[in-house]
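S.K.: sequence first, predicted model second:
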Amino acid sequence: MARNSRSIGSFDWVLIVLYLALVTIGWVNIYSASFDPSAESFFSMSNEYFKQIVWIFLGFIIIAFILFLDSKFFDRFSSVIYIISLLSLLLLFVFGKTISGATSWYNLGFMSLQPSEFAKAATALAIAKYLSDLQTNIRTIRDQIIALVIIALPALIIIPQPDPGSALVYAAFFFPLYREGLAASYLILGATAISLFVLTLLIGPLYVALIAVLLAIIYFIKNRKKRPSKRLIVGIVTASCLFAFSVNYIFENVFEQRHRDRFNIVLGKEVDAKTIGYNTQQSEIAIGNGGWFGRGFLEGTQTKGKFVPEQHTDYIFSTVGEEWGFLGSTVVIVLFVLLILRIIQLSEKQKNDFSRIYGYSVAGILFIHFVVNVGMVIGLLPTVGIPLPFFSYGGSGLWGFTVLLFIFVKLDGNRINEW
């Protein structure tokens, strides 16, 4: 027997309060970053901060709609939602609006809608449906390939828009795959490839190859009594060397110049404060200006001077750093960490595989967005155009993350309602 699945008390209020806190703090910083003292009226759609209030209000309507639905709706119609999402991405190449060089939006007149923000939730539902229907760990090659195709399809459509930042987020789905039994060797392989790529850019392929050979020799000497497989060691070293010597080709012929510039700046190989590196440099200055306790609300010199481009969108965290300082930045980081940990904790309590897998997908997506955005703003990672969840300005981003989170809130509420 089940209780009323729409009971307010059945929903996890820790998640809801964390969501409201992040959205509220995000709006305060959007207000500061886009504040114009010469504006005629606060209630004007020409002001980003007022438009964000409208998006937040409409987001509450979306939340009410999601929580009103039967939780089984998301399981039953996950495939349909996923297909509609893919079609919405494909139709951009015909009806899409180009903004900042990317054809990623539909022009609705009163606003622009970015379907890639909703595709993440659709993909999370699709992968949760597929893995839960397996009723076993994802260990066969066939199951792994199908799961990879489900994840890769939207990413491959998004890349040529071009929007590599949004496509990068789909790496987050390795979190639920790993939880459901994907071998750790895949994650180790991916981490090793990334490390070799960065190391090769830093010191060159020849030195990377020499290091790989040296490590293999040391490993073989230390474990000679265990008789390690010579073929395996030689194979790993050979693969590492081949990969290292292919990095420069990939870097020069696959990446665009703007991507190469951003990598070079982060790696300290090139400093271009006037063009591609301007955003990051100004962001670092803004955060440095904040010190321990910040300059105060509307008192940030970098923020008021509009020195940081896109400060109310992708670089919103620089406003937090300048006006609220290290203390305020820590509070925001703690809120995000608590949100992600709470989702993981609740995911482990789910009574069905679909809800658990979806929960891990949500946690993974939020984690990737949070880490990459903050890393980008403080200069640790290249600029890739990934918004900060619930913080960055924009209706599509706010609604996409709201849908993503509150589908899980609804699924978790169903767990509580069931006897």
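M.R.: Alright, I've got the coordinates.
S.K.: contacts, neighbours, all on C-alpha from now
M.R.: Fine.
S.K.: for burial, what's the neighbour tally of L380?
M.R.: Using other Cα atoms under 10 Å, L380 is surrounded by 15 other residues.
S.K.: that one falls within a strand, correct?
M.R.: No: secondary structure of L380, determined by DSSP: H, G, I helix; E, B strand; the rest coil: coil, with no strand assignment.
S.K.: once you drop chain neighbours, what's closest to it?
M.R.: Once its chain neighbours are removed from consideration, L380 has its nearest residue in V266; the separation is 6.3 Å (Cα to Cα, 6 or more residues apart in numbering).
S.K.: ok, now which ones touch the one you found?
M.R.: G379, L380, L381, P382 (Cα atoms under 8 Å, 6 or more residues apart in numbering).
S.K.: please repeat the previous calculation with a cut-off of 10 Å.
M.R.: Taking Cα atoms under 10 Å, 6 or more residues apart in numbering, we find V266 in contact with G277, T280, M376, G379, L380, L381, P382, T383.
S.K.: quick one: the fifth one from G321, how far?
M.R.: For L380, the distance to G321 under the criterion Cα to Cα, to the nearest Å works out to 15 Å.
S.K.: another one to put next to it:
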Amino acid sequence: MQNQSVLANIDKLSVFIYICLVFFGWMSIYSASLPLEPSSIFDLNQIFGKQLLFMGLCVPVISILLFVDAKIFDKYSLIFYIIGIILLMGLFVFGKTSKGQTNWYQFGGISMQPSEFAKIGTALLLAKYISDVQPTFVKIQEQIAALAIIFIPVFFILLQPDAGSAMIFFSLFLALNREEFPTWYLWTGAIAILAFILALIVPLSILLPLVFVCFGIHYWRNKKITRNIFVYAGLAIATATFIFSVEYVFENVLEPHQKDRVNVLLGENVDMKKEGYNLNQSMIAIGSGAWLGKGWLEGTQTKGGFVPEQHTDYIFTTVGEEFGFVGSLVVVVLFTGLLLRIVYLAEKQRSVFSRVYGYSVASILFMHFFLNITMLIGLFPTIGVPLPFFSYGGSSLIAFTIMLFIFLKLDANKVNEW
């Protein structure tokens, strides 16, 4: 009876959008990896055949998630988190190094990226912790504990090094913000990113006075009696120090390929046949699709293999070329619809755990979607972030599926009524 209730109450709109995205993603992968010689769609020697296998594996995974006791996700959240951390640490002993990164396990023909699954454990433990310390983050130790849950996996992922995957974890600040986490954390991060970019393109002789003027204006407009000129002065000095350090970090900390990607984003003089090649080919492919696209399997950029890694991080270029603006808009609408639906369902929860987990899922999916699309059109540096349910890869597809259907299970099982 309970299983029948779960199947009856599962959000069918979310499931429908999920199926549409996975199927549309496979069509794009098929087009991007189609060999010259005819081959069966089930050919496991081909990328599209492997992706079809991963899609098939998602069926039993979903079945298990829907029929297990929903309480295990709350009860064993710490166990799931620890397993994720152990898998991340194990990479430094058993991981495979490729292109300077050690972020995969390779067992024969099977590979697995643990950072994709660590996101699930982190989201579960964060939801569990917040549900235990509600109603608000009053104590500083509570804030530190929540930050530690996020930063521990980030630390090990940065050691791989995989800045793209690490950046995704910061999306969880959006879920924290929903639960009345101090907003100055978000503002600090946003200002740091803006200051870093401005320090690379604006002369210090202009930027530093501008910083002190902005702090001065904010001080005089602040009507609170508790305003403290020493606090403002300290923040202004700290910001100026950070700006001074940007050039050193850019020249001595970032890897050459990372500097190239930032230069491409900022429009610096780059060789479009070298460091700017990926972005240039990506924009050519998307732009050539015009309004209605060239048709499925008819993309010349796609068939010619001009876009590197097109079946993974650059899969959206296939959509743009073969289905045009209209097809791209459909994909954007599907993702937006799924995100809004998750947020809507999360707000309906009366359990803090299921609400926070729902917001965490929405935040992670949003960050993946936003970064992947913006890097393809030159609004963000290329950082190797897959498009959920679209990009080729068993780890990402299965991990995103688990992440989504845990929440749908929580919602369908009415965990909010515990």
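M.R.: The structure has been received and is ready for your questions. Being a predicted model, the structure only gives us computed values, none of them experimental.
S.K.: tm score of chain vs chain?
M.R.: Overlay of the two chains. TM-score (TM-score structural alignment, normalised by the length of the second structure): 0.95; 418 aligned residues with a Cα RMSD of 2.1 Å.
S.K.: tell me how far the residue nearest to L380 of the first structure lies from G379 of the first structure.
M.R.: The span separating V266 of the first structure from G379 of the first structure equals 6 Å under the rule Cα to Cα.
S.K.: please apply the same query to A216 of the first structure.
M.R.: Summarising the geometry, the distance separating A216 of the first structure from G379 of the first structure, computed by Cα to Cα, is 34 Å.
S.K.: of the two, who's got more company?
M.R.: Between A216 of the first structure and G379, G379 has the larger neighbour count (other Cα under 10 Å), namely 20 against 17.
S.K.: hmm, A21 of the first structure is touching V332, no?
M.R.: Yes: proximity of A21 of the first structure to V332 meets the contact threshold set by Cα atoms under 10 Å, at 9.3 Å.
S.K.: who's in contact with whatever residue of the second structure lines up with Y178 of the first structure?
M.R.: Y178 of the first structure is assigned N177 in the second structure as its aligned equivalent, the criterion being TM-score structural alignment. For N177 of the second structure, the residues meeting the contact criterion (Cα under 10 Å, 6+ apart) are T183, W184, Y185, L186, Y359.
S.K.: what residues of whichever strand or helix holds N177 of the second structure count as buried?
M.R.: Under the criterion DSSP states H and E, the helix or strand holding N177 of the second structure is helix 172-178. Along helix 172-178 of the second structure, the positions that meet the burial threshold by neighbour count (16 or more other Cα atoms under 10 Å) are L172, F173, L174, A175, L176.
S.K.: go on, stretch 46-53 of the first structure?
M.R.: Under the neighbour-count criterion of 16+ other Cα under 10 Å, stretch 46-53 of the first structure has N47, E48, Y49, F50, K51, Q52, I53 buried.
S.K.: just stretch 144-152 of the first structure next, same as before
M.R.: So, applying 16+ other Cα under 10 Å, buried residues of stretch 144-152 of the first structure: A147, I150, I151, A152.
S.K.: give me the mean deviation of that stretch from the second structure.
M.R.: The superposed stretch 144-152 of the first structure is, by mean Cα distance after the TM-score superposition for the first structure, a mean 0.9 Å from where its aligned residues fall in the second structure.
S.K.: what does that stretch contact?
M.R.: Residues from elsewhere that reach stretch 144-152 of the first structure, judged by Cα under 10 Å, 6+ apart: 82, 120, 123-124, 126-128, 130-131, 138, 141-143, 155-156, 158, 167, 170-174, 177, 182.
S.K.: and for stretch 41-51 of the second structure?
M.R.: With contact meaning Cα under 10 Å, 6+ apart, stretch 41-51 of the second structure is reached by 22, 25-35, 39-40, 52-57, 311, 390-394, 397.
S.K.: now the element after the helix or strand harbouring D133 of the first structure, going C-ward?
M.R.: Here D133 of the first structure sits within helix 116-134, counting by DSSP H and E. Tracing the chain past helix 116-134 of the first structure, the next element assigned as helix or strand by DSSP H and E is helix 141-158.
S.K.: thinking again about what came up before, any residues in contact with both of V266 and G379 of the first structure?
M.R.: Taking Cα under 10 Å, 6+ apart as the contact criterion, the common neighbours of V266 of the first structure and G379 are G277, T280.
S.K.: what segments of the stretch 201-350 of the second structure are helices?
M.R.: Assigned by DSSP state H, counting those that start in this stretch, the helices in the stretch 201-350 of the second structure fall at 204-221, 229-252, 256-266, 277-288, 300-303, 316-348.
S.K.: post-alignment, the second one versus the first structure, mean distance?
M.R.: So that's helix 229-252 of the second structure. With the two structures superposed, helix 229-252 of the second structure lies on average 2.1 Å from its match in the first structure, counting by mean Cα distance after the TM-score superposition for the first structure.
S.K.: and for the first one?
M.R.: Superposing on the first structure places helix 204-221 of the second structure at an average distance of 3.4 Å from its equivalents, by mean Cα distance after the TM-score superposition for the first structure.
S.K.: quick one: Y392 of the second structure is in a strand?
M.R.: No: counting by three-state DSSP, Y392 of the second structure falls outside a strand, being coil.
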